[in-house]
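J.: 3D model of this:
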Amino acid sequence: MKIFGPLYERALKWASHERAPTYLTVLSFIEAIIFPVMPEVMLAPMCVAQPKRGWWFATLSLAGSLAGALVGYALGHFAFEAVKPLLAAMGMLPAIESGIAVVQEKMAESPWAVFTFLVLGGFMPIPMKVFTWASGIVGVPMLQYVLSMIIGRGKRVYLLAAVIRIGGPRAELALRRWIEPLGWVATGLVVLLVGVLVWRAKFA
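T.: Next comes the predicted model:
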């Protein structure tokens, strides 16, 4: 069953639209809160089409992600209990609760331990929304939270823009070819990580 390929093809259509920069920003914003498709699948073909504007596209994606991260934090902090049934129906609740356990563990060490974890988490194949909601629920200090979101997501989008600029169309073709297996591998890693976190929360 192919899931990530069709999603990628849809993102490619968005990328060719004249309002693609707006779509990218909105996609980045929504992905940080609830949407399952990472904005990189739209950022990559946009960087291929206009490599000289790749840094600008990456900046737009980062700005959208940061705005979404603030909304996700606020929702987690103020509305988590109210939206728990919705998150459970969408299958997001186990991952968020596991994220809460890890963020709480890091908070017990220090706010900067949380900062380091979130920075590293921004480069993992884990949906950003897990971290944004969990951080709001736990109450991660805003300074460490915002800095970690900027660095964690920023290094992803700017690295992608740099790879596309250097690799050119071949990089985008490779992404198209491998998007399906990469998507399933990333999903498997997320499921594995969630399982480990749940096991640790229950038996640690």
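
J.: contacts and neighbour counts: CA atoms only from here.
T.: OK.

J.: now do the helices in the protein.
T.: Taking DSSP state H as the test, the helices found in the chain are 4-15, 20-31, 40-49, 54-89, 93-109, 111-121, 128-138, 142-167, 169-203.

J.: show residues contacting stretch 159-170.
T.: Here stretch 159-170 makes contact (C-alpha atoms under 8 Å, 6 or more residues apart in numbering) with Glu40, Leu43, Ala44, Cys47, Val48, Pro51, Lys52, Gly54, Trp55, Ala58, Ala171, Glu172.

J.: tell me how far it is from the chain's mean position?
T.: 20 Å (C-alpha atoms, centre = their mean, to the nearest Å).

J.: same thing with stretch 44-60?
T.: Taking C-alpha atoms, centre = their mean, the mean C-alpha location of stretch 44-60 is offset from the chain mean by 18 Å.

J.: the structure of the following sequence is requested for comparison with the preceding one:
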Amino acid sequence: MIRRFYDWVIGLAHHPHAIWVLALVAFVESSVFPIPPDVLMIPMILARPRQAWLIAGVALIGSVLGGLLGYAIGALAFESLGAPILAAMGKADAMAEFSTRFNDFGFWAVLVAGITPFPYKVITIMSGWTGMPLFTFIATSILARALRFYIVAALLWKFGPPIRDFIEKRLPLVFTVCVILLLGGFFFVRYL
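T.: From the prediction side, this is the model:
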């Protein structure tokens, strides 16, 4: 099953419209969707290493625009949309206390969430809800997401074939590590 999913994603990476799918995934991941764009971005770069910078740029633009949607959810519709999303992640009780301290560390919160596997959507919604200055949010989002996506692109561009061979030979192990990291991110958010 893992091999079929991997082959499907690699096949999608070769599809002429894959770049648009990546833009959509990066956009919705920043506000509501739980799957990170890396799941599509990595095989796309492995399939088309010459387009690594374009692929990272599309992920960056889609992610920052999606972050603005998350910010808007927090600022304009927190009670009806933002609170249920954060409550589903187990954050309902800690929201009030968190909001009082959030803007003191807002730059760092956005930077860390934008680079790490921590769910970026939590920070985008909280940034809007707590009234983080929009310029700070946008600038930090651009910096964090650019670091994340362009570092991945650079590593795959430079070491692509060996990394692809490693992934293909150890697919179950790679898949297990990715799932553990994803679950660890959700665990971190739930018990932060």
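
J.: what's the TM-score here?
T.: The TM-score (TM-score structural alignment, normalised by the length of structure 2) is 0.84; 189 aligned residues with a C-alpha RMSD of 2.7 Å.

J.: before we move on, back to that, closest to Leu193 of structure 1 among the contacts of stretch 159-170 of structure 1?
T.: Within the contacts of stretch 159-170 of structure 1, the smallest distance to Leu193 of structure 1 is 21.5 Å, found for Glu40 (C-alpha to C-alpha).

J.: what's Leu66 of structure 1 aligned with over in structure 2?
T.: Counting by TM-score structural alignment, Leu66 of structure 1 lines up with Val64 in structure 2.

J.: and that match, how many residues sit next to it?
T.: Using other C-alpha atoms under 10 Å, Val64 of structure 2 is surrounded by 27 other residues.

J.: please apply the same query to Phe35 of structure 1.
T.: The number of residues near Phe35 of structure 1, taken as other C-alpha under 10 Å, comes to 15.

J.: residues contacting it?
T.: Leu27.

J.: ok so, going back, got a list of what the match of Leu66 of structure 1 touches?
T.: Neighbouring residues of Val64 of structure 2 by C-alpha under 8 Å, 6+ apart: Phe27, Ser30, Ile138, Ser141, Ile142, Arg145.

J.: what's the fourth one aligned with over in structure 1?
T.: Looking back up the chat, that one is Ser141 of structure 2. In structure 1, Ser141 of structure 2 lands on Met149 (TM-score structural alignment).

J.: how near is the aligned residue in structure 2 for Leu118 of structure 1 to Asp104 of structure 2?
T.: Residue pairing (TM-score structural alignment): Leu118 of structure 1 is matched to Val110 of structure 2. Here Val110 of structure 2 is placed at a distance of 12 Å from Asp104 of structure 2 (C-alpha to C-alpha, to the nearest Å).

J.: neighbour-wise, which of the contacts of Val64 of structure 2 leads?
T.: Counting neighbours by other C-alpha under 10 Å, the top entry in the contacts of Val64 of structure 2 is Ser30, with 30 neighbours.

J.: middle-most residue in structure 2, spatially?
T.: Nearest to the mean C-alpha position of structure 2, counting by C-alpha atoms, centre = their mean, stands Pro36 at 4.3 Å.

J.: surely it and Glu29 touch.
T.: Yes: counting by C-alpha atoms under 8 Å, Pro36 of structure 2 does reach Glu29; the two are 5.9 Å apart.

J.: more neighbours: which of Val110 and Asp104 of structure 2?
T.: The residue with more neighbours, out of Val110 of structure 2 and Asp104 and counting by other C-alpha under 10 Å, is Val110; that gives 27 against 11.

J.: need the counterpart of Ala49 of structure 1 in structure 2.
T.: In structure 2, Ala49 of structure 1 lands on Ala47 (TM-score structural alignment).

J.: and that match, how many neighbours?
T.: As a burial measure, Ala47 of structure 2 scores 19 neighbours (other C-alpha under 10 Å).
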